[in-house]
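# got a sequence here, can you model it:
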Amino acid sequence: MVRLIASLVGAAFVLVLGIALFGSVSGAITDPVAPTAESVYHLHPKELELASNGVFGKFDRRQVQRGFQVYKEVCSACHSLRLVAFRDLQKIGYSEPEVKAIANQWVIEQPTINPETGEAATRKNIPSDHFPSPFANEVAARAANNNALPPDLSLITKAREEGTAYVHSLLTGYRAQSPAMLKAFPDAKTPEGLHYNPYFANLNIAMPPPLTSDGQVTYADGTKASVEQMSADVSAFLTWTAEPNLEARHAAGFASILFILIFCGLAWGAYRNVWRDVKH
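Sure thing, here's the model as predicted:
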């Protein structure tokens, strides 16, 4: 009797689920969701070819250094890099004296306490320090950015889908809204204080265009600093900050694959040697 009741309950449960599924599918077919400006005009990130792409990728240290220069002169005014220390810059080709100079000359100093008075104070950065935040706290950051909180960029290329391409597309994607879009979706007009960017999820972003003109940064190596070039370079730098051990990971992967191949060869040879006299 108990089994019969359990079977009936189970059958009823399956029937209800089937009816609900049928209703959802038929509703989606007969009454599809109306398109929105986001679903129609949101763009997929465009491709960005970097030396670090792919399984054989390695960082182009000259490009990563140029990207650091863009971050230093443009992005650091709003965005933190709290998971990266100044001494990490040695991994992209800076010497120890250069790292000391960069840390010492960094515009934003480290918060500290005056040991004599106990009052809040600041001190020069040293190589072991992490990059300081441009704002004292979240409230100050929002107050300076139209109530939007600038994200930390340490892991931004890992935190976003197709992160490197997304960052590059976002930086170069600012534009005016098309008349066709405003005609089709009158309510999609960009609100005051925001900026239209089709690579951003809801098309409107609080961050104004950070790269506004060619030559905004004067590269130390003489590379022409077009907006496209600066965007690609800072995207390469942020790819490095998110995964500084990428080259070591690739090398370890190749070593592991080579070991497995050699081991399989030796195992096969041992197998053939042990069973060579056995007739099937």
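
# every contact and neighbour count from this point should use C-alpha atoms.
Fine.

# ok, which stretches of the stretch 51-200 of the chain are helices?
61-73, 96-105, 138-143, 156-159, 163-172, 179-184 (DSSP state H, counting those that start in this stretch).

# tell me which of the ones you listed sits nearest to Phe13.
For the helices of the stretch 51-200 of the chain, the distance to Phe13 is smallest for helix 156-159, at 39.8 Å, taking CA to CA.

# can you point out the buried residues in that closest one?
The neighbour-count check on helix 156-159 (16 or more other CA atoms under 10 Å) flags 156-158 as buried.

# please report how far Phe102 lies from Tyr94.
That one is not Phe; residue 102 is Ile. Separation of Ile102 from Tyr94 (CA to CA, to the nearest Å): 10 Å.

# want to put them side by side, so please do this one too:
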Amino acid sequence: MLSFASRFLGRNLNLVVGAGFLFALLLGIFSTVSGMIHDEPVHSAEHEFHLKPRDAGLQSAGLFGTFDKQQLQRGFQVYKEVCSACHSIRLVSFRDLEQLGYDEGQVKTIATDWQIEQPSVNPETGEPATRKNLPSDRFPLVFANDVAARAANNNAVPPDLSLMTKARDDGSDYVYSLLTGYGPQPAELLKKFPDAKTPAGLHFNRYFATLNLAMAPPLTGTDQVQYQDGTRATVDQMAKDVSAFLTWTAEPNLETRHAAGAAVVIFLLIFTALAFGAYRNIWRDMKH
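Modelled structure (predicted):
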């Protein structure tokens, strides 16, 4: 009897192991579903008071969205005068700004006058040095490393903004909502969750996942930036403009991609119509 059992297990070991894994998987699924059904829902300040991003209404949104170059230039101005003090856009080159409508001379001036220069090495002494930016250079990092960033920002590291709208759900809308979402904590929140008071050094924002973030409100009031095209720089306008700019930094080929997609759709429609016509022509004399 023992010999028969040994031979059976030897021949069907894979089947036994597979059955064991399947049983464990089904048990895990059952436990998870049972917990979801019977466990009490989690009640927390973040769960109840966190808001989904609002629609920024950008021209680049949608299947056939395009960039408004004037808005992109305004957004770059907001980044330059407000955001660049803390946040880098390390994946963007100065010469890429030509896509925003700046000419070669303007790009060269922007690069040369940028407040942070490129790290370099003195060829004579070998000591660290800096040099003026060139149009071919990428935008220099604001902080040399995370240690310097934390020291200057209450132990928080400001994220690089190059791909921010791709790295967050509802990208452009998220940036817009976050920049306009600062405010005092609702009395209802503090009443329901007394321990959820915003800690010192943090700032309440209902569009941030934890409701509190280290970044102080960067856009503080009307005319904080003097737009060169005469547009009034309200907080809402600046938030939309810099969101549009960061949409471009994350996906500068958006217009090309949308145009290619539209061309493919038109081609498929024409091809489908021709194929259907050919089908009708070939089979029109065939009797069923």
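
# which one of the helices of the stretch 51-200 of structure 1 lies closest to Pro209 of structure 1?
helix 163-172 (6.9 Å).

# before we move on, the earlier item: which of the buried residues of helix 156-159 of structure 1 sits closest to Leu21 of structure 1?
Lowest distance from Leu21 of structure 1 to these (CA to CA) belongs to Lys158, with 35.7 Å.

# does that closest one really touch Ala242, like I thought?
Yes - between Lys158 of structure 1 and Ala242 there is a contact under CA atoms under 8 Å: 6.4 Å.

# circling back to that earlier point, and the helices of the stretch 51-200 of structure 1: which comes nearest Arg249 of structure 1?
Once the helices of the stretch 51-200 of structure 1 are compared by CA to CA, helix 156-159 is nearest, at 15.6 Å.

# what's the matching range in structure 2 for that closest one?
Mapped onto structure 2 using TM-score structural alignment, helix 156-159 of structure 1 spans residues 164-167.

# okay, now Ala156 of structure 2: neighbour count?
Residues within reach of Ala156 of structure 2, counting by other CA atoms under 10 Å, total 15.

# what sits against it?
149-150, 214 (CA atoms under 8 Å, 6 or more residues apart in numbering).

# go on, Asn205 of structure 2?
Neighbours of Asn205 of structure 2 in contact, by CA under 8 Å, 6+ apart: 178, 181-183, 211-213.

# now the buried residues of helix 156-159 of structure 1 as TSV including distance to Leu246 of structure 1?
Compiled in TSV, these are given as follows (distance: CA to CA, whole Å):
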residue	distance to Leu246 of structure 1
Ile156	15
Thr157	13
Lys158	13
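
# closest one to Leu15 of structure 1 out of those residues, please.
Minimum distance to Leu15 of structure 1 across those is 43.1 Å, recorded for Lys158 (CA to CA).

# got the contact list for that closest one?
Contact analysis of Lys158 of structure 1 by CA under 8 Å, 6+ apart lists Ala242.

# separation between it and Glu247 of structure 1?
16 Å.

# next: Val139 of structure 1.
38 Å.

# between those two, point out the one with more neighbours.
In this view Val139 of structure 1 and Glu247 are compared by other CA under 10 Å, and Glu247 has more residues nearby, 16 against 12.

# leaving out chain neighbours, which residue sits closest to the more buried one?
Among residues not flanking Glu247 of structure 1 along the chain, Lys58 sits closest, at 5.8 Å (CA to CA, 6 or more residues apart in numbering).

# show me what the one you found lines up with in structure 2.
Looks like Lys58 of structure 1 aligns to Thr66 there (TM-score structural alignment).

# so how far is Leu72 of structure 2 from that match?
Computed with CA to CA, the distance linking Thr66 of structure 2 and Leu72 of structure 2 is 11 Å.

# quick one: which of these two has more around it?
Here Thr66 of structure 2 and Leu72 are compared on neighbour count by other CA under 10 Å; more neighbours surround Leu72, at 25 against 16.

# contacting residues for that one?
By CA under 8 Å, 6+ apart, the residues touching Leu72 of structure 2 are 100, 241-242, 244-245, 248.

# what's the answer for Asp146 of structure 2, then?
With CA under 8 Å, 6+ apart as the criterion, the residues that contact Asp146 of structure 2 are Val157.

# and it, what's its match in structure 1?
Aligned counterpart of Asp146 of structure 2 in structure 1: Glu138 (TM-score structural alignment).

# give me the mean distance between the helix of greatest length in structure 2 and structure 1.
For structure 2, the helix with the greatest residue count under DSSP state H is helix 254-283. For helix 254-283 of structure 2, the mean deviation from structure 1 after alignment is 2.4 Å (mean CA distance after the TM-score superposition for structure 1).
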